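>>> Here is the input, now give the coordinates:
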Amino acid sequence: MVMRLFCCLLLLSAMPSWAATKLEASVDKNPVLAGEFFMLNISVDDTVKGEQPDTSSLLKDFVVGPTSLSSRTNIINGSINKQTTWSVKLMTRAEGDYTIPAFSVAGLTSKPIKLKVAKRSVDADKNNEIFLKTSLSSNSLFVQEAGIYTIKLYLAKELLDGSLSAPSMEDAQLTQLGKQTESYELVDGKRYLVITREYLIQPQKSGVYTIAGPAFQGRVQQNYRQLEVSALGDDQQIEIKPIPSDYKGTWLPSELVNLDEEWQPNDNTVEVGTPITRTITLTALGVTKEQLPEISMPTIDGIRSYPDKKENNNAVRDGRVVSQQTASYALLPQKPGTYTLPEIQLPWFNTKMNRINVATLPKRTITVTPSSTAISSTTNSNQQTIDTLTSSPNNNVDATQLESMQVQKNIPLWLIAVAILGYVLWIVTVIFYWFNRSTSNTTKKVQSTADIINQPSLKKLVAVAKSNDNKVFYNELNNYAVLVTNKNVGAIDELCCIVSNSELNNYIMQLQAQLYSNRTTNCDLNAIIKILENHQTQALKSQQAVLKDLYD
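Here you go, the predicted model:
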C-alpha cells in the first residue's frame, strides 16, 4: 500500500505543469495588398475552453471574416505541449499603415502588430482572373427613397468555394433583393462567369455617404491546384437629400405614381342588391411596397361597402423598384337613387421634378334602380271585399219610417194587408240576417286561422341550406322576405325589422359579407332558418290567442 502511494506521487511529480504562459498574435503576410485577404492567428500555449479573444476592435479598419478555432497536443520525448489557436481572415480596403491591437485571453495579453498595406496596382486588377464591379441606380436619392445597388462578380476560373460580403452604409437599410443570378459575359475576348446580386438601399437620414464596396475571397482550380483568390469592389459616393419643409402628409418620394380603377360590372346603372366590385390599383416607382399608403373607401349612405382582398408587391425593372398595391371593395346598393362616389386624391413628391404632385381618381355617379328580379308583390291582403250583404236591415223598410208616413183618413183594406205582410217579411228578414251573421263569423274565424297557418313555407330554405350554397340561399331568403313583407325593395331589411332579433341581423350581415367581399366567413344557414321558424311559431300562438278572445 505504501509502495503504491509512493509510485503515484512519483508520477505526479514527473508530469509537467500545464498552465498558459504565453499569448501570441501573428499574420501570415506583411505587407499585404489593399483588397487582399490575410490570416490573423492568435495562439495560447494551453487548452482554453469557453473563452475567446474579442475581435470587435478590428471592424474599424478591416473587413473581418468568421473566426475559426483549432487546438492540438504534441508529445515529444515525454514532453507534452498544448496549443489553442483562433484564426480570423482580414482585409483592408485602402493602403496605409495599420495597427492590429493587443488581445487578451486567460489572463494573458498579446502584443500589437504593425501592418503595412500597399496599393493595389491597376494592372494587377486587369490581369486578375477574378474582379468585382458595383453600380448605383442613382447617385442622389431623397430620404426613404429606394435605390438599387448592383454587384457583379466576374470569374474566369472554376470556383471551388468562396464568400461575398454585403455592402454597408451608415444610416441606411440594405436588403438583398431575391436570389443571386448567374450568367456569362465576354470581356476582352475572355469568357467570365458573372454572379449578380442586387441590394435595395433605403436611406434614413440626409447627407453625403459612402457605400463600402463588397469583398470576395475564395478558392479556384488552376492546373490541378487550388489557389486562394480575393477581390474588392469600389466604394460608391451617394447624396441623400432631406424631405422638403413644405411637404404635408405621408411622405411618398417617387419618380411616378399612378392611380387606376376597374369596375365590375362597368355600368353606371345597376339594380338594388346587385354587387359591384371596385378594384383600385396604386403603382409607384422608387418606393417599397411597405411605403405604399392605404387607400380607403369613402362611406356612402345607401351603399354598403365590404373590403375584399388586398395585395402589395414589388419588383425590379430596369434597375428601379416598382411597387404596386391592389385593393378590392365589394359595394352593395341597398335602395334606389343616384349616388356620387367622391374623388380620391393621393399626394406624392416627384423626385425628378422636385415638386409635389397629386394622383387622382375622378368622382363617379351611379344610378340604382329597383330590382326587376324580385318576386312581384302578392295581392294586398288588407284590401277586403266590401260586404254587400243585401239582407242588411238598413236596406229594408225601417219601422220608424213607417211610423212617420202620413196615414190617410180613408185607408183601403188592401193597403192594410200589404202593410201587415211587409211587417211580417221585415221580421223574417231580421231573423235571417242574424242567422247569416253567426254563420259568417264562423267562416271568418276559420278563414283567419287558415291565414295564420298558411304562412310562407320555409321548406325551400331548408332544402337550399343543405347544399351550402350561400348565394342560392340568399336569393331564396329574399323571396321569402318579399312574401312576408309585400315589399320588392329592401325586403330582407324589412324582415329583420319584423323579426327584431339581433342574432338574425348578425347572421345576415355575415352572409352578405361572405357573398360580396369573398371573405372566408362562416355563416350558419340553419341558425337563420331556426330563428325564422321560432318567429312563425310565436306569431301563430299570439294570433290564435287573440282570435280566441274575439270569438269565445
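>>> all contacts plus neighbour counts: C-alpha atoms, from now on.
Noted.
>>> Tell me where the stretch 1-150 of the chain has strands.
Remark: strands of the stretch 1-150 of the chain, listed N- to C-terminal, are 23-27, 32-33, 37-44, 63-76, 79-91, 96-100, 104-105, 108-109, 113-118, 130-136, 140-142, 147-155; assignment by DSSP state E, counting those that start in this stretch.
>>> quick check: angle from the third one to strand 96-100?
Using axes from the mean of the first three to the mean of the last three Cα atoms, to 10 degrees, the direction of strand 37-44 lies 30 degrees away from that of strand 96-100.
>>> Just name whatever secondary elements strand 37-44 is in contact with.
The criterion is 3 or more Cα pairs under 8 Å, 6 or more residues apart in numbering; DSSP states H and E, and the helices and strands that strand 37-44 contacts are strand 23-27, strand 79-91.
>>> Would you mind giving these as CSV with distance to I528 added?
Below are the helices and strands packed on strand 37-44 laid out as CSV (distance: least, Cα to Cα, whole Å):
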stretch, distance to I528
strand 23-27, 81
strand 79-91, 72
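>>> just those strands: most buried one?
Each of the helices and strands packed on strand 37-44 was assessed for mean neighbour count using mean count of other Cα atoms under 10 Å. The highest is strand 23-27, with a mean of 19.
>>> relative orientation of that one and strand 37-44 in degrees?
Interaxial angle of strand 23-27 relative to strand 37-44 (the same axes, to 10 degrees): 170 degrees.
>>> Before we compare anything, build this one as well:
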Amino acid sequence: MIRPWRSLVAILWLALVPMLAQAAVRATLDRSTAHLGETVTLNLHSDTAPISAPDLSVLNQDFQVLGQSSGTTRSFVNGKSTVDYSYGVALRPLHEGTLQIPPLTIGNEQTQPLTLEVTAPSAADADVHGPVFVEARFDPQHPYVGQQVALSVKLYYTTNLANASLSDPAIDGADVNRLGNDTDYQAQRNGRTYNVIERRYAVVPQKAGALTMAPIVFQGDLLDPNDPNSFLGMGSPVQAQSNALTLQVQAAPASWGPSAWLPARQLTLGLDGLPDAGMPVRVGQPFNLTLRIDAIGLSFEALPDLTLPTLDGATAYPDKPVTGNRVDGGWIIGHREHRFAIVPGRAGSLTLPAITVKWWNVVTDQPETATIPAHTIQVLPAIGATASTGAPAPAASAPAATVGTGRPQAPHAIDSGTGRPTRSPWMWTALVLGVLWLFTLVALLLRRGRSPRPVKSVRTGPDAPVTPKDRREAFLRAARSGDTGTQAHALLVWAQGERPGLRHLEAVAAALDSQEQRAMIATLERARYGGAAAGPSPAALEAAFVHGFAWREAGTGGPADEPLPPLYPFKLR
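Alright, predicted model coming up:
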C-alpha cells in the first residue's frame, strides 16, 4: 500500500515543479509616451528564473516587433546577492493614440497590462533638417521638491560618426545622476530614418522655483562613406545642441505637516516573518520580522528608517538595515529593509501595533498613507514553565501548587529564625546528580587524554562539606580550561550553592544585577548552543566573576521577579 502512494506523490511533485520554478514576471516600458515613428522597449524582469520567449502575436495590431534580446544581471549589495533575468522587445508603434500592451503569457504566469501614449511628431520635429540633432525632455515638467524627474537626451543621426561626445546636463539647484546604459534604436522624423542614441538621467530638484538646464551639446565628425578620406578618420566636424529646458518646481503643500516629505509615484510597505497560526510561539523563543519599504521615484537615501513601536511583553533586537536602488525604465526604485529578532518575555497576547508612512502620490497629486495593520500573536509559556504571568509566590501557609505536569508541589518552607527559604530535598538531589554528572565528565576527559585540567569535583557527605569557596575555586579552574561546557556547568553549580532555585544559566543571568556578568553568560551560552566561533576568553570570564555574583535584590521588579527569565538571543545565519 505504500508504493502506490509514493508514486502518486512523485507524479504530483513532477507536475508542480514547473509551476514552482516559474517566477512571477514584471513588465515595464522604457517610457510612457513616444512620438509616432520612435522605438520603445518592452522590458520583462524576473528575480529567480530565466524568461522564456513570450508569444508576441497579441502586439501585431498596434506594434511592429523589431527585435528581441535577453540577459542576466547579478549584483551584491549590503551582503545580499540578487539576480535579475531580463528579456527586451523593441517595438515601433503603428499609429497614434493610447495603445494597450495586453498581458503576455509566460509559462504559467501573466504580466500586467501596460499603456503607451503615442503622439504625432511635433512642429519642431518637422522642421528638423540635417544629419545630426539633439533632443532633451523632462517628465514631468512641474515637479515637487524632492520628486524624481526623468530626463531623456536623444541624439539623432543618419550617417556614421567619429570622435563623438555629448555633454552632461548641469542644473543649478538639482541633483543629476545618469541611469543605466545608452539605448540604441531607430526613429523616423520628417520622412527620414534616423539612428537614435538615448541617454537617461534622474533629476531631483532641491529647491522650489524655476530651474534651468543649459542645452546639451554634441560634437563629433561626420563620416561620408563616399569620401575616401573618411576611412582615415578625416570626417567633417559637426556640432548640435538641444533646446534649453526649464523646470517649474513646486514646494511641498503647506498643509503637509511635520511628516517627512516623500513624493513618489508609488510607495508600499511590507511585513514578513509573522508566525503561522499552526506554529506556536513560546516565551523566550525568538522569531524574526522584516519590515520593508519600496518607492518608485525615490532613492533609498530619501526613505525613512523603519522602526518597530515599543512592544508590551517582548523585546526587539534590530539588525543592520539592507538598502539599495534599482532602475526600471527611467525611474529609480528605492528599497529599505529592516530586520528584527523578537523575543517574547511573557505568555499571553503579544500585539504588534500598526505601522504607517505618509507619502505624496505625484501621479494623482494627492496625499496617501501606506499601512501595515496591527497583528496579535498568542504566546505560550515556555516548555516546563508555569502558565502564570507574574503572580506572586504563595506564602508558607498556602496549599500546594500545581506546576507543569499537574502533580502537587510543596511550597518552600520558611526558616522561622532567619525568615529565608530553606533548601528543599529536591534541590539537594539535583545538586548531587549534577556532581555525579561532573564525575562522569571528568572520567571521560581523562580517558580521551584531553589536556585541559578537569574541574575539581565537589564531594558530598558528612566528612567533606561543600563550601562556597570550593565551588568558586572549581569555577575559576574551569574558566582557565577554555572548555565552554565545563565552564558553564561549574558556574551553574557555584550559583546553585548560593541560590538553590536556579535551574539553568538563563535563570542565573536574570537574577544578576551586573550587566557585565549577564553579557558574559550570554556569550558563554552562544558558544555552547549558537554555533559561535569561540566562547569568552578565560581571562575575561574569570575577571567577571572573580569577586562573586552581583545578585539583584529581591522585589526590585527586574527580570528575577518574572515567572521566566528573558532570553539573550543570538543570530542564526
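>>> Export the strands of the stretch 1-150 of structure 1 as CSV, with columns for distance to F6 of structure 1.
What follows is the strands of the stretch 1-150 of structure 1, written out as CSV (distance: least, Cα to Cα, whole Å):
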stretch, distance to F6 of structure 1
strand 23-27, 36
strand 32-33, 58
strand 37-44, 34
strand 63-76, 25
strand 79-91, 22
strand 96-100, 51
strand 104-105, 37
strand 108-109, 36
strand 113-118, 49
strand 130-136, 67
strand 140-142, 82
strand 147-155, 68
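>>> deepest of the ones you listed, which one?
Across the strands of the stretch 1-150 of structure 1, averaging neighbours per residue (mean count of other Cα under 10 Å) puts strand 147-155 on top, at a mean of 22.
>>> that older thread, K460 of structure 1: which of the helices and strands packed on strand 37-44 of structure 1 is closest?
Smallest distance to K460 of structure 1 across these (Cα to Cα): 78.9 Å, for strand 79-91.
>>> Residues touching stretch 195-206 of structure 2, excluding its own?
Outside of stretch 195-206 of structure 2, the residues that reach it under the criterion Cα atoms under 8 Å, 6 or more residues apart in numbering are 144-158, 173-187, 249, 330-332.
>>> same thing but at 7 Å, please
Outside of stretch 195-206 of structure 2, the residues that reach it under the criterion Cα atoms under 7 Å, 6 or more residues apart in numbering are 145-158, 173-179, 182-187, 330.
>>> Then stretch 332-343 of structure 1?
Stretch 332-343 of structure 1 is touched from outside by 272-276, 302-305, 361-370, 489-490, with contacts defined as Cα under 7 Å, 6+ apart.
>>> ok, 6 Å please
By Cα atoms under 6 Å, 6 or more residues apart in numbering, the list of residues contacting stretch 332-343 of structure 1 from outside reads 272-273, 275, 302-304, 361-370.
>>> what does that stretch correspond to over in structure 2?
Structural correspondence for stretch 332-343 of structure 1: residues 343-354 of structure 2, per TM-score structural alignment.
>>> With structure 2 overlaid, report how far whichever helix or strand W348 of structure 1 is part of is off on average.
Following DSSP states H and E, the helix or strand that holds W348 of structure 1 is strand 344-350. Once superposed with structure 2, the aligned residues differ from strand 344-350 of structure 1 by a mean of 1.5 Å; criterion: mean Cα distance after the TM-score superposition for structure 1.
>>> ok, then the element right after that strand?
strand 355-361.
>>> now that next one: how far from the chain's centre is it?
25 Å (Cα atoms, centre = their mean, to the nearest Å).
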